[in-house]
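Student: no sequence for this one, just the structure:
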């Protein structure tokens, strides 16, 4: 069966339904990351729940590898290798999480006041599991190819960077 890399956006009228669906979708095979966004009646945005499969793995693994490489230099080498490896892995994780946060901001624009949205990135062979979760909790689901969503986020990032450059040029 054909596998697809998708992003799902499920809008709910209640925060409780979004949070229940969030806890269920994390257990679906192929889900890589998920988050709940809530917009209050006053228009304030909150992300009370977010999860990334394997978060922390890059930091730990690079720290271990750095420590092993540092064995050549003795106890001080282990310490320095572990520290350098952890710092490099942490930087890579920070970049990944930062990109995810920027993506959430891009898609929060369409979130109406007093509603919630569950967003998940996944690789799936059948849409049934996610469709059932959305239906069970009364959500309205939109599924999009992940590469299209990534392109939109990248375009928004570039637009924001260009806007900042233009603002800095006007101030100089």
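Tutor: Right, received. Where do you want to start? What you are looking at is a predicted structure, and each value in this text was computed from that prediction instead of being measured.

Student: Every contact and neighbour count from this point should use C-alpha atoms.
Tutor: Fine.

Student: and the longest helix for the protein?
Tutor: helix 74-108 (DSSP state H).

Student: Quick check: buried residues in that one?
Tutor: For helix 74-108, the neighbour count (16 or more other C-alpha atoms under 10 Å) marks 77-90, 93, 100, 103-104, 107-108 as buried.

Student: same deal with stretch 157-171?
Tutor: For stretch 157-171, by 16+ other C-alpha under 10 Å, it's residue 157.

Student: would you list every one of the helices in this protein?
Tutor: 15-25, 57-70, 74-108, 128-136, 146-171.

Student: and the longest one with helix 57-70, angle?
Tutor: Computed by axes from the mean of the first three to the mean of the last three C-alpha atoms, to 10 degrees, the angle separating helix 74-108 from helix 57-70 equals 160 degrees.

Student: list the helices and strands helix 74-108 packs on?
Tutor: helix 57-70, helix 146-171 (3 or more C-alpha pairs under 8 Å, 6 or more residues apart in numbering; DSSP states H and E).

Student: go with 6 Å
Tutor: Counting by 3 or more C-alpha pairs under 6 Å, 6 or more residues apart in numbering; DSSP states H and E, the packing neighbours recorded for helix 74-108 are helix 57-70.

Student: cool, and the second one?
Tutor: Helices and strands touching helix 57-70, as assessed by 3+ C-alpha pairs under 6 Å, 6+ apart, comprise helix 74-108.

Student: and the angle for the helix it packs on with helix 146-171?
Tutor: Using the same axes, to 10 degrees: helix 74-108 against helix 146-171 is 90 degrees.

Student: Quick one: residues contacting the residue nearest the centre of the chain.
Tutor: Centroid-nearest residue in the chain, with C-alpha atoms, centre = their mean: residue 100, separated by 3.7 Å. By C-alpha atoms under 6 Å, 6 or more residues apart in numbering, residue 100 lies in contact with nothing.

Student: second one coming, line it up with the first:
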């Protein structure tokens, strides 16, 4: 049993909140072993952003949404790297929610933006599932939502890579800016 990052999408915002409540019950009943879960909204107010509307840390570690793995994913999406790499391009074109698009997504970040489109609300859950049927029953059969599961190890690796690239880009930009300023001062 490996840990998964589970992304859930619904047609209605209220369904995401209902799923949030119902998944907490599944965790109490030990039908899933959750670590973290967040209700996430994809907003576009001039700049694409994901906003965490509600968050729970099932582990008792008292993580806040900002210092959680989910918070890191959301932070990278909304940061300069997300903008630079155009992870929101698909949603600007009106990203469809079909399976082919999801399969073609090359990163967890593209996956999240493809699943939770502009103006939509979804859930991100980090959990161990010995049996995926309880969550599938709730999300797909009862609420009519969609589920994608990603390996936690892959997501953590992508976060590490993204942070490294973000730092390199930031350092390069600072160096270039400094060189431009020095060039101006010598002319």
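Tutor: Thanks, I have it. As the structure is a prediction and not an experimental result, all values here were calculated from the model.

Student: about what we covered before: how about the helices of structure 1 in CSV, adding distance to residue 50 of structure 1?
Tutor: Compiled in CSV, those are given as follows (distance: least, C-alpha to C-alpha, whole Å):
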stretch, distance to residue 50 of structure 1
helix 15-25, 9
helix 57-70, 17
helix 74-108, 10
helix 128-136, 17
helix 146-171, 18
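
Student: Nearest to residue 47 of structure 1, out of the ones you listed?
Tutor: Of all those, it is helix 74-108 that lies closest to residue 47 of structure 1, at 8.8 Å by C-alpha to C-alpha.

Student: hmm, back to that, if I look at the counterpart of the residue nearest to the centre of structure 1 in structure 2, how far off is residue 43 of structure 2?
Tutor: Applying TM-score structural alignment, one finds that residue 100 of structure 1 aligns to residue 70 in structure 2. Using C-alpha to C-alpha, to the nearest Å, residue 70 of structure 2 is found at 17 Å from residue 43 of structure 2.

Student: cool, and residue 159 of structure 2?
Tutor: Applying C-alpha to C-alpha to residue 159 of structure 2 and residue 43 of structure 2 gives a distance of 21 Å.

Student: which residues touch the closest residue to residue 119 of structure 1 other than its chain neighbours?
Tutor: Leaving aside its sequence neighbours, residue 119 of structure 1 sits nearest to residue 9 (C-alpha to C-alpha, 6 or more residues apart in numbering; 4.7 Å). Counting by C-alpha under 6 Å, 6+ apart, residue 9 of structure 1 touches 118-119, 141-142.

Student: Can you redo those residues as JSON lines, where the extra columns are neighbour count and distance to residue 62 of structure 1?
Tutor: Listed next are the contacts of residue 9 of structure 1 as JSON lines, based on neighbours: other C-alpha atoms under 10 Å; distance: C-alpha to C-alpha, whole Å:
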{"residue": "118", "neighbour count": "28", "distance to residue 62 of structure 1": "32"}
{"residue": "119", "neighbour count": "25", "distance to residue 62 of structure 1": "29"}
{"residue": "141", "neighbour count": "18", "distance to residue 62 of structure 1": "38"}
{"residue": "142", "neighbour count": "12", "distance to residue 62 of structure 1": "37"}
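
Student: Summarise which helices and strands the longest strand along structure 2 is packed against.
Tutor: For structure 2, the strand that runs over the most residues, judged by DSSP state E, is strand 33-44. For strand 33-44 of structure 2, the packing partners by 3+ C-alpha pairs under 6 Å, 6+ apart come out as strand 48-57, strand 121-128.

Student: one more time with 8 Å
Tutor: For strand 33-44 of structure 2, the elements it packs on are helix 13-28, strand 48-57, helix 69-78, strand 121-128, judged by 3+ C-alpha pairs under 8 Å, 6+ apart.

Student: Please determine how far the residue lying farthest from the centre of structure 1 is located from residue 124 of structure 1.
Tutor: With distances taken as C-alpha atoms, centre = their mean, the residue sitting farthest from the centre of structure 1 turns out to be residue 74, at 38.9 Å. Counting by C-alpha to C-alpha, the separation of residue 74 of structure 1 from residue 124 of structure 1 is 47 Å.

Student: and if you look at residue 89 of structure 1?
Tutor: From residue 89 of structure 1 to residue 124 of structure 1 the distance is 28 Å (C-alpha to C-alpha).
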